[in-house]
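Visitor: Fold the stuff below for me.
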Amino acid sequence: MDRADTAVNGEDVRRVVTLTIDVLRDAAPEAWEAKAGTLDWTCWETLEHLADDLFTYAARFGLAKPPMSAVLPFRTSSDRSGGPANVIFVERASGPEGLLTILEACGGLLASVLRTAPSTTVAYHVFGPSDPEGFAAMAVVETLVHTHDITQGLNREWSPPRELCERVLKKLFPHVAIDGDVWEILLWATGRTALPGRPRLTEWRWYGTLGA
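Guide: Coordinates of the predicted model:
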């Protein structure tokens, strides 16, 4: 496989975060308490979780030698039983605009860190250690699919760039056959939907480990 087919970087993260903000902006404030797609979280909680992902990915590469056996020892908590356990929470009084501002800030932070981190740096992830490019691809997938979850709850249309979907599919899901619309296949690969001949997955993962 040509490496250019799977290359992902911080600017891709910044781009997809910007697209997410564009599609979610102007949603009614009360709509954010709706359930996010098939998740047990609200739309608000899901976007907080996404911001938290981007922030904690960035924090790994703030270290000269990221840990290889565990995540950073941030204290995490949940706002309610069953809600996501995060480091990042958004002041509720700031409303959806504040929520989107925090997402943009965390996405920009990750994009900046990935741009300056040595390409040989490797950091821990529960699915296996990976380099800055691997974490860029993970961040893109997290943003793509959680935006799908949120737009399901907000009743909005989300149709991300197919070429970006294809690159992250090839990079993180090499075991998945790409034989149709790459966005629909990415949703299937992340347990969001069923496809003809492909029942909805109840367990799934990506493969970001170097050399995998």
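
Visitor: C-alpha only now, for contacts and for neighbours.
Guide: Noted.

Visitor: neighbours around residue 190, how many?
Guide: Close neighbours of residue 190, defined as other C-alpha atoms under 10 Å, add up to 19.

Visitor: for the spatially most central residue of the chain, helix, strand, or coil?
Guide: Centroid-nearest residue in the chain, with C-alpha atoms, centre = their mean: residue 142, separated by 1.5 Å. Here residue 142 is helix, with the state taken from DSSP: H, G, I helix; E, B strand; the rest coil.

Visitor: Need the nearest residue in space to it, chain neighbours excluded.
Guide: With C-alpha to C-alpha, 6 or more residues apart in numbering as the measure, residue 50 is the residue that lies nearest to residue 142, at 6.8 Å, once sequence neighbours are left out.

Visitor: residues of stretch 191-211 that come out buried?
Guide: Across stretch 191-211, burial judged by 16 or more other C-alpha atoms under 10 Å covers 191-193, 200, 206-209.

Visitor: Second chain to compare with the first, below:
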Amino acid sequence: MLRSAENTPGPVSAEDLDRAVQLAVHTLRDAPAHAWDGRAGSLEWDCWETVEHLSDDLFAYAAQLGPRVPPLDTDVPFVWERRRPGGPANAIHADRAAGPSGLLQVLEASGALLVAMVRTTPPETRAHHTFGVSDPEGFAAMGIVETLVHTHDLAEGLGLVHCPPAGLCARVLARLFPDAPPAAEPWPTLLWATGRGELPGRARLTTWRWYGEPRPS
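Guide: All right, here's what the predicted structure looks like:
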């Protein structure tokens, strides 16, 4: 049961990110082994590729905060490669021989890297992201959004149930989606804000973005 304080928007923390990653790993452990080659919800990628993409996102956000002076106008220049036409361009790939349990270890390890960077990077640090130069809290929020919505995609493809905590969703909405309707339920609103659902009176979005710049205090 969530405490009432957890149901209110506030700063996004490394603990929030760790919670999102652990929830994803816990949910995906229940996937049948034969289902990983199927499509992940509305995405063009299969479920294995989608976990690799999510792992790559978390790794890339951690790496972006890593240099003593992070770049403000470009990504840290790792090589991102596609394993097939139309597949995700990743620096991180899991060894297929390790099976789904190995894939989830890659996800958990990549998430832990970003959790550690958010915990240890000075809050005044700024680093580049295409949706706005951001701070460690912003990168934590980005990692949470990627984790929650791609776990939603995966749950659709793998036949699993995924319903993240309302407070977690509310905090990342407040941090990254200032135009989201504040009165709606947080999880359906996050799905709407990322082009994955509808809200009463609001059609499904065909294009979307978040705003990573730090909020005025």
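
Visitor: Any idea what the TM-score comes out to?
Guide: Here the TM-score of the superposed chains, computed with TM-score structural alignment, normalised by the length of structure 1 as the reference length, equals 0.96; 209 aligned residues with a C-alpha RMSD of 1.2 Å.

Visitor: quick revisit: what do we get in structure 2 for the residue nearest to residue 142 of structure 1?
Guide: With TM-score structural alignment as the matching criterion, the partner of residue 50 of structure 1 in structure 2 is residue 54.

Visitor: ok, residues contacting whichever helix or strand its match is part of?
Guide: Using DSSP states H and E, the secondary-structure element containing residue 54 of structure 2 is helix 47-64. Judged by C-alpha atoms under 8 Å, 6 or more residues apart in numbering, the contacts made with helix 47-64 of structure 2 from elsewhere in the structure are 35-40, 70-71, 75-76, 87-94, 103-104, 106-108, 110-111, 113-115, 117-118, 127-128, 139, 143, 146-147, 150, 154, 157-158.

Visitor: What is the neighbour count of the aligned partner of residue 17 of structure 1 in structure 2?
Guide: Pairing criterion TM-score structural alignment: the partner of residue 17 of structure 1 within structure 2 is identified as residue 21. Neighbourhood size, residue 21 of structure 2 [other C-alpha under 10 Å]: 27.

Visitor: any idea how far residue 46 of structure 2 is from residue 21 of structure 2?
Guide: In this view, residue 21 of structure 2 and residue 46 of structure 2 are 20 Å apart by C-alpha to C-alpha, to the nearest Å.

Visitor: now residue 94 of structure 2
Guide: With distances taken as C-alpha to C-alpha, residue 94 of structure 2 is found 14 Å from residue 46 of structure 2.

Visitor: Then residue 201 of structure 2?
Guide: Taking C-alpha to C-alpha as the criterion, residue 201 of structure 2 is separated from residue 46 of structure 2 by 32 Å.

Visitor: now the helices: where do they sit in structure 2?
Guide: With DSSP state H, the ranges of helices along structure 2 come out as 14-28, 47-64, 99-120, 136-158, 166-176, 186-193.

Visitor: okay, the angle between the longest one and helix 14-28?
Guide: What that stands for is helix 136-158 of structure 2. In this structure, helix 136-158 of structure 2 runs at an angle of 10 degrees to helix 14-28, with axes from the mean of the first three to the mean of the last three C-alpha atoms, to 10 degrees as the basis.

Visitor: chain center to helix 136-158 of structure 2: distance?
Guide: Using C-alpha atoms, centre = their mean, to the nearest Å, we find the averaged C-alpha position of helix 136-158 of structure 2 to lie 3 Å away from the chain's own average C-alpha position.

Visitor: again, but for the last one
Guide: Using C-alpha atoms, centre = their mean, the distance from the centre of helix 186-193 of structure 2 to the centre of the chain it belongs to is 14 Å.
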